[in-house]
Every structure is written in structure tokens, then in C-alpha cells.
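Asker: only the shape, not the letters, is given here:
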């Protein structure tokens, strides 16, 4: 979604392909040799769209125009986002967690809620344990029969928040310029840190929309200031 918005704003023509629902799109992806999306391709050349700076370079632009927030600001914003997600999850009736978060995608509210914190766990696996980061790492679902009520998911959130805070406290080089292993190269940790922060924030925005849809006013809404500086897409759902 971010890539499409970015290209549109820059006046660059492109054709969007839904590889999940379009068999032709799946064939194109396999032909390129890419194993995950989003991907931006020109002929046989392609890049993974994890970083808008890479996208800008690929299409011949001089930078994306975005200045990343300092790591010390990112950790504060990320924890704030995760605490907000916990509040919203606890407001959701447990019997509604099995419903789809949005009709057009087969992802339940339960899985969306768990995913917000799993993003943090996937980041820590890379930052601490040197596990190569893949999008699928952040999408690992909970086992069947687990995390079926809001209290359990919020408790998982407590665990991830505590681990993130501990990681940050013990981190010696807080510039986060040390390289990390990912499926799209070895970027500075700062880049994956920022991506993980806004990724959790985007899904937390979606939880707010879910609450509103079922007629519940979110406790302690995230504000524009809370999200300022994060490269979030303008759209809410893909």
C-alpha cells in the first residue's frame, strides 16, 4: 500500500497486481523468482518494497523525501502503540475475535491482534538472535486453541513490550546502524526498527476501525502526535 501511494504521489505510472487472487499475478511473481510481496518490477528486474529509499532509487528518483525518526524516538512510539493495542484488544468482546477484521481478507480479529505483537517478536529474533528476517516471520500465527480471548493476547503483548524495553536498555550501540540479515539484504537495524514500528502502528489503526465498526469507542485513541514521523500509508486497508 505504501509503495502504491508513493508512486502515485510521484506521478509514476504502474500496474498493481493482486498475486493473492490473480493466478496470472502469481505466475509473474514466480517467473521473477521472488518469494514474497510487495515487489516492484521493471521487465525482469525487481526489488522488494520494504524501504521507500530503495523504491525511489529503482524508479530513478533522488530519495523518497522521508527522514527516519531517531531510534530513541522509535522505541517510545512503538511501546506507546503496543500499549494502545492492548487497550483496544481488551475492549473487544471475546466472541467477536473469530470474525474477519475486514470482509475482503481472510484474517480474523484474533489473528490481527496477535500479529501486532508478533511483529515485535520477529524483530527481536533478528536483532538479538541474528535470525534472517522474512515477512513470514512476523506472520506466524498462534497455535490453534491459544490466544482465544483478549486477556491472553494482551498478556502476550506484555511479554513483547518487556522484551523490547529490555533489549533497548541493554543495547550498547543505540545508533542502530549495525547491519541485520533480511531477505532483501543487510540494511542497518534502524531501517527494520522503523519498519516494525510503523507496521505495528498500522495494524493498531485497523483495530480502532474494528472497534468503531462494532460500535465501541476506543479507549485512549492514538493521536496524530503519537504517530507523527512514522511513514504510515494514508489508507487503512489494502
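Answerer: Received the coordinates, thanks. This is a predicted model, so every value here is computed, not measured.
Asker: when you work out contacts or count neighbours from here on, use the C-alpha atoms and nothing else.
Answerer: Fine.
Asker: quick check: the gap between the most centrally placed residue in the chain and residue 214.
Answerer: Centre of the chain computed as the mean C-alpha position; nearest residue by Cα atoms, centre = their mean is residue 199, 2.2 Å away. Residue 199 sits 23 Å away from residue 214, taking Cα to Cα, to the nearest Å as the criterion.
Asker: with residue 145 instead?
Answerer: Counting by Cα to Cα - residue 145 and residue 214 are separated by 24 Å.
Asker: need the residues that contact stretch 230-238.
Answerer: Contacts of stretch 230-238 with the rest of the structure, by Cα atoms under 8 Å, 6 or more residues apart in numbering, involve 1-2, 5, 66, 68-69, 194, 197-199, 201-202, 205-206.
Asker: do you know how far the residue sitting furthest away from the middle of the chain is from residue 28?
Answerer: The C-alpha centroid of the chain is most remote from residue 43, which lies 27.8 Å away (Cα atoms, centre = their mean). With distances defined as Cα to Cα, the gap from residue 43 to residue 28 amounts to 11 Å.
Asker: structure B:
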């Protein structure tokens, strides 16, 4: 299926079209007069009249992988000197504080959604809210606290609960689909953090490999 990919951060015309639709978040797809916000690729499949994909793993397997990924983010943060936390990364120039906060800010609402059926995360000022972390240790502790609280609750999810529906600002998804989306998001940013670390002369210790991130599916592009 042919499509045109546009970057609202690099293409002023694309940004104007996005703003004209009144959307607060990304990504989204447009087909003629129709558009859909996308949290999980199955929403795009449904929008295009395609069959949903088969789950690559159980909720428990995916939760285990997500826990490994989040722990690896925490370990990476602790390897970066505090004085480099404000250095721009290749991810649109966001510094490490902002990018790591962006990963973890989504996780507590996912934890709460397991009981409420509502995922209440919305995009906010990640830069401003991440300024409170003054040292690498403080940022790493934040990562650890978020991950630990989430994984404790996620470990209780059975197969039936995994397929219950969750209301999000981007439509209905299952708990499994929500976790898949956040696992991929965290994994992509982890890969970008490794690139940033090498750029500032740090070889990541205990670098998580693609095999160790499985069954999280990784894209070909890191950025």
C-alpha cells in the first residue's frame, strides 16, 4: 500500500495541516477526509479495512521484556554524568532528562488503567516537568520507582484481563495493545539513548540487545 510519510517537526506544511485538524498528539493517518489517531498499529489496520495482527506474545512475556527495557534505561541514565544531562540528543535535540521523562511519564497511567479501564495520559510539557531532576541519581531513582510500581501490578494480569478494553485519548485498545505500544516506545528511546551515549564518549555497560528486548518488535530505523 502506497503512503506518504510526513514529519510535522521538519515540514512546516505538514505541521500546518496537523494543527488545522486540531489534534494534540501524534502519530495520525489521513485518507481523504478521514483521519485517525494511532496508539497501536491495529488501529491503523482497522482504519484501512485490514485484519488485525496476531499478538506476538502473552501479556506476561511482554511485561517481562518491558521491565528489562525500562531497567536498561535506568542503568544507562546512571552511566551519564550529571553535567551531560542537558546535552542535546539526536532525538530532535531533546536532552536526556526530557527523553527519559517522556518514556516514564506514560507508565503510571498505564498502571492505573489496569484497574480503571481508562488510560489518562496526555502529552504535556516534558521539558519543563523534567527539570526537577538535578542529578543522574535522581533521574535514575525516578525510573526505578516508576518501573517497580508498574511491574508489580502488571505481573498480576492474566490472559483474560490482557484482552479487556481500555479507553484512551486515541481510541479503544486492549491492555495488551497498550503495553505493546509503550514497550515499543521505550525500546526505541533506549536505542537512541545508546547512540547519544556513544556520541559523548560513553560505551554503554550492560547494553540490552535486540534479542534481549524480544518479543518487543523493533523498527529498522533508530530515529
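Answerer: That came through, no problem. Since the structure is predicted, the reported quantities are computational estimates derived from the model, not experimental observations.
Asker: the aligned residue in structure 2 for residue 213 of structure 1: neighbour count?
Answerer: When structure 2 is aligned by TM-score structural alignment, the residue opposite residue 213 of structure 1 is residue 199. One way to gauge burial is a neighbour count; for residue 199 of structure 2, by other Cα atoms under 10 Å, it gives 12.
Asker: since we're on residue 132 of structure 2, how many residues are nearby?
Answerer: Residues within reach of residue 132 of structure 2, counting by other Cα under 10 Å, total 11.
Asker: look at residue 34 of structure 1 and give its secondary structure.
Answerer: coil (DSSP: H, G, I helix; E, B strand; the rest coil).
Asker: what does it align to in structure 2?
Answerer: If you follow residue 34 of structure 1 across to structure 2 using TM-score structural alignment, you land on residue 23.
Asker: so which elements touch the lengthiest helix in structure 2?
Answerer: The longest helix of structure 2 (DSSP state H) is helix 175-199. For helix 175-199 of structure 2, the packing partners by 3 or more Cα pairs under 8 Å, 6 or more residues apart in numbering; DSSP states H and E come out as helix 59-79, helix 96-105, helix 107-116, helix 159-162.
Asker: hmm, try it at 7 Å
Answerer: Packing contacts for helix 175-199 of structure 2, counted by 3 or more Cα pairs under 7 Å, 6 or more residues apart in numbering; DSSP states H and E, involve helix 59-79.
Asker: buried ones in the helix it packs on?
Answerer: Within helix 59-79 of structure 2, the residues that qualify as buried are 59-60, 62-79, counting by 16 or more other Cα atoms under 10 Å.
Asker: so how much does that helix differ from structure 1 once superposed?
Answerer: Once the two structures are superposed, the average separation between helix 59-79 of structure 2 and the matching residues of structure 1 is 0.9 Å (mean Cα distance after the TM-score superposition for structure 1).
Asker: whereabouts in structure 1 does that helix align?
Answerer: Helix 59-79 of structure 2 lines up with residues 71-91 of structure 1 when matched by TM-score structural alignment.
Asker: list of residues touching that stretch?
Answerer: Residues outside stretch 71-91 of structure 1 that contact it (Cα atoms under 7 Å, 6 or more residues apart in numbering): 113, 150-151, 154, 157, 161, 174-176, 190, 194, 197, 201, 204, 207, 218-219, 226.
Asker: what do we get in structure 1 for residue 143 of structure 2?
Answerer: Aligned counterpart of residue 143 of structure 2 in structure 1: residue 157 (TM-score structural alignment).
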